[in-house]
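[1] Turn this into a model:
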Amino acid sequence: MNGYGRSPVSPVEWAVVESAIGPLLLAGTDRGLVRVVLHAEPRVRERALAQLRDHLGAEPAESASGLLTEAVRELAAYFAGELREFGLPLDWTLSSGFNRQVLRELAAGVPYGTVVGYGDLARRVGRPTAAQAVGVAMGSNPLPVVVPCHRVVESHGGLGGFGGGLETKRRLLALEGVLPEPLF
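    Okay, here's the model as predicted:
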């Protein structure tokens, strides 16, 4: 059993793909996409693969079977502005409890080009006073971009936080037409 109360999943395959926000590490199981890691430079990649090994109880292998083909295709289409809704199967193994509930609501109920406040998302899952806990759930999101935690903002107009950095959040929101394109 792993730390999340499940038997190990096998196989776990991974690939690194380039994107408009830098390299992304994608990991998948036979259940679906299980992990997206932003800014997947070598050091970040190695740490993420070690965490996957620890949490899933299986040694991640570079993708060779085509397990990640659809994830790569959909993410490329998203960054090209051609995809507004991901249709990938998701493996929720790395999320549980309240965090999983919030992330599932986010994935299903906050469409491309829109944002939601932390408090609003808390209300949607029946916990109106849990805005801070929603923030924690966003920080635990194992599937950023695909489960769009970048679309969660502060109620009073601020961007809020983002594990991939605020500049990355701004770029994702600009891609979706929520913010003007950042100046570089």
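
[2] rest of the way, CA atoms for contacts and neighbours
    Noted.

[3] what about the strands in the chain?
    13-17, 24-29, 32-37, 61-62, 116-117, 152-153 (DSSP state E).

[4] In TSV: those strands, plus mean neighbour count.
    Converted to TSV, the strands of the chain look like this (neighbours: other C-alpha atoms under 10 Å):
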stretch	mean neighbour count
strand 13-17	21
strand 24-29	24
strand 32-37	24
strand 61-62	12
strand 116-117	20
strand 152-153	23
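
[5] can you list the ones you listed in a markdown table and add distance to residue 87?
    Shown next, in a markdown table, are the strands of the chain (distance: least, C-alpha to C-alpha, whole Å):
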| stretch | distance to residue 87 |
| --- | --- |
| strand 13-17 | 18 |
| strand 24-29 | 14 |
| strand 32-37 | 11 |
| strand 61-62 | 23 |
| strand 116-117 | 21 |
| strand 152-153 | 20 |
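
[6] from memory residue 139 sits against residue 162, does it?
    Yes. Under the criterion of C-alpha atoms under 8 Å, residue 139 is in contact with residue 162, at a separation of 7.0 Å.

[7] Those two: who's more crowded?
    residue 162 (20 against 16; other C-alpha atoms under 10 Å).

[8] I'd like the structure of this one too, to check against the first:
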Amino acid sequence: MTVYATVDSPLGELLLVGEESASAVGGTALVSLSLPGQKGAAEIKDDWRCDPGAFEEIAGQLRGYFAGELRHFAIEYAPGAGTDFQRCVWRAVEEIPYGETATYGQIAERVGAAGAGVRAVGTAIGRNPLLVVRPCHRVIGADGALRGYAGGVERKERLLGLEGALVS
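    From the prediction side, this is the model:
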């Protein structure tokens, strides 16, 4: 069954969506984490059940992150989202350390899609359903500029500032 909850954050009210899973910590595997006004944000459906308790562990980690106390999320994601290429890109994004950045070109090189693949990498990153916890905000332009972010470039800048990432 799909469950959801909202969590207050400095970026606005986050919408967490998950699937109940006996193997997941807290019993819920995260499917989506979206921000208000986000491009492609999840929308609550009638057959979903509101269950804030299902997300207590995740909400605690988010509070720790926004307080500057947590640098790495330990969250179980629901399998199956995205194409093989998107999942490969998302894994590369997850490897970017807290407080650091990587360019779209560097991610393309890591996944074997250098050159023309940079655009495909950007598209895959733009379809990341797990904002904040899968740190696509750490991916920047080759010139150091902040490029697109589904939650808005201002939020990307706030997240990088929180992490102390140096962006020119």
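
[9] how much space between residue 73 of the second structure and residue 140 of the second structure?
    Per C-alpha to C-alpha, to the nearest Å, residue 73 of the second structure is found 21 Å from residue 140 of the second structure.

[10] now swap in residue 59 of the second structure and tell me
    27 Å.

[11] likewise residue 1 of the second structure?
    Taking C-alpha to C-alpha, one finds residue 1 of the second structure at 36 Å from residue 140 of the second structure.

[12] can you check residue 105 of the second structure too?
    Counting by C-alpha to C-alpha - residue 105 of the second structure and residue 140 of the second structure are separated by 9 Å.

[13] again, but for residue 86 of the second structure
    17 Å.

[14] In the first structure, which helix is the longest?
    The residue-count maximum for a helix in the first structure (DSSP state H) belongs to helix 42-56.

[15] May I see the buried residues of that helix?
    45, 48-49, 52-53, 55-56 (16 or more other C-alpha atoms under 10 Å).

[16] likewise stretch 161-168 of the second structure?
    Buried residues in stretch 161-168 of the second structure (16+ other C-alpha under 10 Å): 163, 165.

[17] ok, the residue nearest to the spatial centre of the second structure - contacts?
    Residue closest to the average C-alpha location in the second structure (C-alpha atoms, centre = their mean): residue 131, at 2.4 Å. Residues near residue 131 of the second structure by C-alpha atoms under 8 Å, 6 or more residues apart in numbering: 32-35, 137, 151.

[18] Redo those as a markdown table? Include distance to residue 66 of the second structure.
    Shown next, in a markdown table, are the contacts of residue 131 of the second structure (distance: C-alpha to C-alpha, whole Å):
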| residue | distance to residue 66 of the second structure |
| --- | --- |
| 32 | 18 |
| 33 | 15 |
| 34 | 15 |
| 35 | 14 |
| 137 | 14 |
| 151 | 16 |
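
[19] of all those residues, which two lie farthest apart?
    Pairwise distances across the contacts of residue 131 of the second structure (C-alpha to C-alpha) peak at 15.7 Å, for the pair 32 and 137.

[20] Start from the N-terminal end of the first structure and give the helices.
    Counting by DSSP H, the helices of the first structure are 42-56, 69-79, 97-109, 118-124, 131-139, 166-175.

[21] No more questions from me, cheers.
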